[in-house]
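>>> Pasting the sequence and the predicted coordinates here, then a few questions.
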Amino acid sequence: MSLEELKGRRRSDYAFHQEYRTRWSDNDMYDHMNNSVYSFLFDSIINAYLIEHCDLRPPASPQIGLVVNSHCDYFGSVGFPMVVELGLRVNKLGKSSVAYEVGVFEKGKDDVRAVGGYTHVFVERERNRPAPNGMSEDIRRGLKKLLENGTPKL
């Protein structure tokens, strides 16, 4: 996907949304949100979705998702005291892996500030290897709801 396409993302491109109130400690010395906080936000919305819609029950789940890739493209800054809105979609769903995309928006504005995400590979907790049949059916069913071009299916 090109940077221009990512920069054109709107809230409606994402099926699951979550709000985050920035904190003073989120800002770096340049008075905008530190890059590491974006990773925290991506992890938070993805895991909230997995728990709420895919029946993932850490730490009791027999499968866990390992992050094997992460990325972020920045188009505008956010920082304290803003409220940001996060959007989540799935761009690719494999047998054991899923590529997530998260859009970061300032509350009430439609211009995306950042687009990023990561790839999970679901593995058996005990062996740290993908299960022979891939991710569990509960996880797959929940993730499929986010797969169809961000069209809300919830």
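That came in fine, so what should we check first? Numbers count the residues shown, from 1 in each chain.
>>> C-alpha from now on. contacts and neighbour counts both.
Will do.
>>> ok, the residue nearest to Val37 when sequence neighbours are not counted - contacts?
Nearest residue to Val37, sequence neighbours excluded (Cα to Cα, 6 or more residues apart in numbering): Asp26, at 6.4 Å. Going by Cα atoms under 8 Å, 6 or more residues apart in numbering, Asp26 touches 32-34, 37, 79-80.
>>> 7 Å - rerun?
By Cα atoms under 7 Å, 6 or more residues apart in numbering, Asp26 lies in contact with 33-34, 37, 79-80.
>>> between those, which is closest to Asn91?
Nearest to Asn91, judged by Cα to Cα, of the contacts of Asp26 is Val37 at 22.3 Å.
>>> And Met135, which helix or strand is it part of?
Applying DSSP states H and E as the criterion places Met135 outside every helix and strand.
>>> So which residues of the chain form helices?
3-7, 35-53, 137-147 (DSSP state H).
>>> Out of those helices, the one nearest Val67 is which?
Nearest of the helices of the chain (Cα to Cα): helix 35-53, 9.7 Å.
>>> hmm, back to that, of the contacts of Asp26, which qualify as buried by neighbour count?
33-34, 79-80 (16 or more other Cα atoms under 10 Å).
>>> Check those and tell me the two furthest apart.
For these, and using Cα to Cα, no pair is farther apart than Asn34 and Phe80, which are 10.6 Å apart.
>>> Put this next to the first one:
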Amino acid sequence: MSPAQDRPTRADYVEWRRATTRWRDDDAYGHLNNATYYELFDTAVNAYLYEATGLQVRLLPQIGVVAETSCRYFREIGFPAPIDMGLVVDKVGTSSIIYRIGLFQGGDGSPEEVAAAEGRFVHVYVDNTDPARPSTPMPDPIRAAVSKLLVSSQPAGE
């Protein structure tokens, strides 16, 4: 996404998932509840990791815990239409990954379609065998999977 762009488009994302909205996802105001956006971000990231690695990621000796999340809301979305979730990685570090997830609903699916919301989601890998959970380098299969989503010129591992 160029700095001049206010809102990301479908062309800004590499991997796609679709979520079915549910009646309970809407709040009293008739649009998607704020907490549901974060559930969608978490689902997009972790479903990708499961599928791309073939591993039960929650059972690995090193697991990704959420260190930071945020959301920019551009327009309302909600039940009953499905939501397309675009996924991209901005940075892969030694023990952390910065994802962006765009939420799209409606429209014709053209590359120019703009996101209804965009989330930032940071995973930090920790030692799942140590109760103190110190940070640790991410597993190689995770690094390989997320590197495929990397869009910046930043080399993996920095």
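Thanks, I have it. Just so you know, these numbers come straight off a predicted model, no measurement behind them.
>>> got the contacts of Asp26 of the first structure as TSV, with distance to Pro59 of the first structure columns?
Formatted as TSV, the contacts of Asp26 of the first structure follow (distance: Cα to Cα, whole Å):
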residue	distance to Pro59 of the first structure
Met33	30
Asn34	29
Val37	23
Gly79	32
Phe80	32
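>>> circling back: let me have the buried ones among the contacts of Asp26 of the first structure in JSON lines, extended by distance to Arg129 of the first structure.
Formatted as JSON lines, these follow (distance: Cα to Cα, whole Å):
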{"residue": "Met33", "distance to Arg129 of the first structure": "35"}
{"residue": "Asn34", "distance to Arg129 of the first structure": "33"}
{"residue": "Gly79", "distance to Arg129 of the first structure": "39"}
{"residue": "Phe80", "distance to Arg129 of the first structure": "40"}
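>>> any idea which of those is closest to Gly94 of the first structure?
Asn34 (31.6 Å).
>>> which residues of the second structure fall in strands?
In the second structure, the strands defined using DSSP state E lie at 15-19, 62-73, 83-92, 96-104, 117-127.
>>> mean shift of the longest one relative to the first structure?
So the one you mean is strand 62-73 of the second structure. The superposed strand 62-73 of the second structure is, by mean Cα distance after the TM-score superposition for the first structure, a mean 0.5 Å from where its aligned residues fall in the first structure.
>>> Does anything pack onto that strand? Which helices or strands?
Judged by 3 or more Cα pairs under 7 Å, 6 or more residues apart in numbering; DSSP states H and E, strand 62-73 of the second structure is in contact with strand 117-127.
>>> shared neighbours of Asn34 and Phe80 of the first structure, which are they?
26-27.
>>> can I assume Arg57 of the first structure is in contact with Ile51?
Yes - with contacts counted by Cα atoms under 7 Å, Arg57 of the first structure reaches Ile51, the gap being 6.2 Å.
>>> quick one, which of the helices of the first structure is packed in tightest?
helix 137-147 (a mean of 18; mean count of other Cα atoms under 10 Å).
>>> What residues in the second structure pair up with that helix?
Aligned by TM-score structural alignment, helix 137-147 of the first structure falls on residues 140-150 of the second structure.
>>> Need the helices of the first structure in TSV (columns: distance to Pro62 of the first structure).
Putting the helices of the first structure into TSV (distance: least, Cα to Cα, whole Å) gives the following:
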stretch	distance to Pro62 of the first structure
helix 3-7	35
helix 35-53	14
helix 137-147	12
